[in-house]
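J.: Predicted model and sequence follow; I will ask about them next.
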Amino acid sequence: MPFQALRSGNITLHLITEANADEVLDMFAVFPDADELLKEIKENYLPEYEDEQRTQYGFYTTVGDKLAGLSLLSVDSFNERRGSTGADTLLHMRGKGIAPMSKPHLFYLGFELLGLNRIETGCLVSNISSKRSIEKTAGFQFEGIMRESGLNDKGDLEDQYLFSILRKDWQKIYYSVKVEVIH
């Protein structure tokens, strides 16, 4: 299933690969929030594999021709058909709904192309803007609070909100959304 990008509307998610990783790092290095984003790319957005099957699908996101941030789909278990998603948006692009508008691409990848049944996301309880972004994404349902399950910027354990969407919910809400797979 090799592809280069997923596009819907004016948002394109460009797959980060071993071949373009250095170029992606260079693209983000020029922004004021570069240190944080470069660390995120290296820790979370580069390809990972299990038994020669890709499990980490990191993307850099563009709106039109402008770099906007990062989007991620991780396959947590092929056997249980479960994945998780995340996003990091450039400071100057925040508040424009980019992360919620990128989710149909990730849902298409997870549910249609990879055959997942469940995609989860979450955020630290202190991260109000991420919580609002998740709540703006149609289909995500709040499932609860995972106690002391994430590290905050100070390195302390903090509770996290847990949300998920199921394949059947995606089919009702997003199935008609056109996502173009660019090879």
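T.: Perfect, I can see it now.

J.: going forward, measure contacts between C-alpha atoms and count neighbours the same way
T.: Fine.

J.: Return the distance of residue 106 relative to residue 119.
T.: According to Cα to Cα, to the nearest Å, residue 106 stands 9 Å off from residue 119.

J.: In addition, the following structure is provided for comparison:
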Amino acid sequence: MKNTNLKSNRITLRLIKPSDLAAIHLLHSLPKVDEFNTLGIPENIQETQAVIQSWIAEHELDEIKNYTFAIEHIQTKEFIGLFGLKLWNKKNRRGEVWYKIHPDYWRKGFATESVNLVLDFGFETLNLHRIQAGCAVDNIGSIKVLEKVGMIREGRGRQTLPLKNGWSDNFEYSILETDERKK
């Protein structure tokens, strides 16, 4: 397995492990975090455990197709959130990112740092050509993050996200290995 600990000055992204269950369950249970996510609030910790068990199992494969990282503060070791990178087939050299940040860490640059770390990993280590992301059209925070790192808005998918308050349109973003990156 390739090195999957990604670090900046403030954070480490590492593959999730079973001991992250309580922190992940808390994150998934927060209504603020759930507002623009399709997973929904889990009914109980067993539901969260089933979700993360499948994510952890992905990391055991010879060829990882789905990376799920815990975002951790370097100094305090506090859990900040989750970050995912889903890979398409090798021929396409494409990946898709998603993230969930605990509200205590919103508007402090942690999402932007996390995206930049995963873009570096995707382009430099995994040799991807294209990395994409989607976000609900009302998710101003994520829109700002994706545009800040240099992703380009390519389009709008009509009513593609089943959110708790109804169907939402989705902005599609991408960045290519040849595009100018903003750090």
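T.: Yep, that arrived. Note that this is a predicted model, so its numbers are computed, not measured.

J.: Provide the TM-score value for the superposition.
T.: After superposition, the two chains reach a TM-score of 0.77 (TM-score structural alignment, normalised by the length of structure 1), with 166 aligned residues with a Cα RMSD of 3.0 Å.

J.: circling back to that earlier point, now do the shared contacts for residue 106 and residue 119 of structure 1.
T.: Residues touching both residue 106 of structure 1 and residue 119 by Cα atoms under 8 Å, 6 or more residues apart in numbering: residue 85.

J.: And residue 108 of structure 2, which helix or strand is it part of?
T.: Counting by DSSP states H and E, no helix or strand carries residue 108 of structure 2.

J.: Dead centre of structure 1: give me the residue that sits there.
T.: Centre of structure 1 computed as the mean C-alpha position; nearest residue by Cα atoms, centre = their mean is residue 72, 2.9 Å away.

J.: Isn't that residue up against residue 57?
T.: Yes - counting by Cα atoms under 8 Å, residue 57 is a contact partner of residue 72 of structure 1 at 5.7 Å.

J.: which residues in structure 2 does the top helix by length along structure 1 align to?
T.: If you go by DSSP state H, structure 1 has its longest helix at helix 98-107. Mapped onto structure 2 using TM-score structural alignment, helix 98-107 of structure 1 covers residues 110-119.

J.: quick one: that stretch to structure 1 mean distance?
T.: Taken against structure 1, stretch 110-119 of structure 2 registers an average deviation of 1.1 Å after superposition, with mean Cα distance after the TM-score superposition for structure 1.

J.: What segments of structure 1 are strands?
T.: Residue ranges of the strands in structure 1, as given by DSSP state E, are 5-8, 11-15, 48-50, 53-63, 66-77, 82-89, 118-124, 141-151, 157-166, 180-182.

J.: Now distance to residue 130 of structure 1 too, for the ones you listed, in JSON lines please.
T.: As requested, the strands of structure 1 are arranged in JSON lines below (distance: least, Cα to Cα, whole Å):
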{"stretch": "strand 5-8", "distance to residue 130 of structure 1": "22"}
{"stretch": "strand 11-15", "distance to residue 130 of structure 1": "19"}
{"stretch": "strand 48-50", "distance to residue 130 of structure 1": "25"}
{"stretch": "strand 53-63", "distance to residue 130 of structure 1": "17"}
{"stretch": "strand 66-77", "distance to residue 130 of structure 1": "13"}
{"stretch": "strand 82-89", "distance to residue 130 of structure 1": "9"}
{"stretch": "strand 118-124", "distance to residue 130 of structure 1": "6"}
{"stretch": "strand 141-151", "distance to residue 130 of structure 1": "13"}
{"stretch": "strand 157-166", "distance to residue 130 of structure 1": "10"}
{"stretch": "strand 180-182", "distance to residue 130 of structure 1": "27"}
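
J.: What's the match for residue 75 of structure 1 in structure 2?
T.: Here residue 75 of structure 1 is matched to residue 87 in structure 2, going by TM-score structural alignment.

J.: Then residue 117 of structure 1?
T.: That one, residue 117 of structure 1, aligns with residue 129 by TM-score structural alignment.

J.: Does that match touch residue 121 like I think?
T.: No - if you go by Cα under 8 Å, residue 129 of structure 2 and residue 121 don't touch, sitting 11.9 Å apart.

J.: how far away is residue 145 of structure 1 from residue 125 of structure 1?
T.: Counting by Cα to Cα - residue 145 of structure 1 and residue 125 of structure 1 are separated by 8 Å.

J.: which residues do the two both contact?
T.: Joint contacts of residue 145 of structure 1 and residue 125 (Cα under 8 Å, 6+ apart) are 159-161.

J.: any chance of the residues you listed in a markdown table, with neighbour count too?
T.: A markdown table is the format used below for these (neighbours: other Cα atoms under 10 Å):
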| residue | neighbour count |
| --- | --- |
| 159 | 17 |
| 160 | 22 |
| 161 | 20 |
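
J.: List the residues that contact residue 161 of structure 2.
T.: With contacts defined as Cα under 8 Å, 6+ apart, residue 161 of structure 2 is in contact with 38, 136, 167-170.
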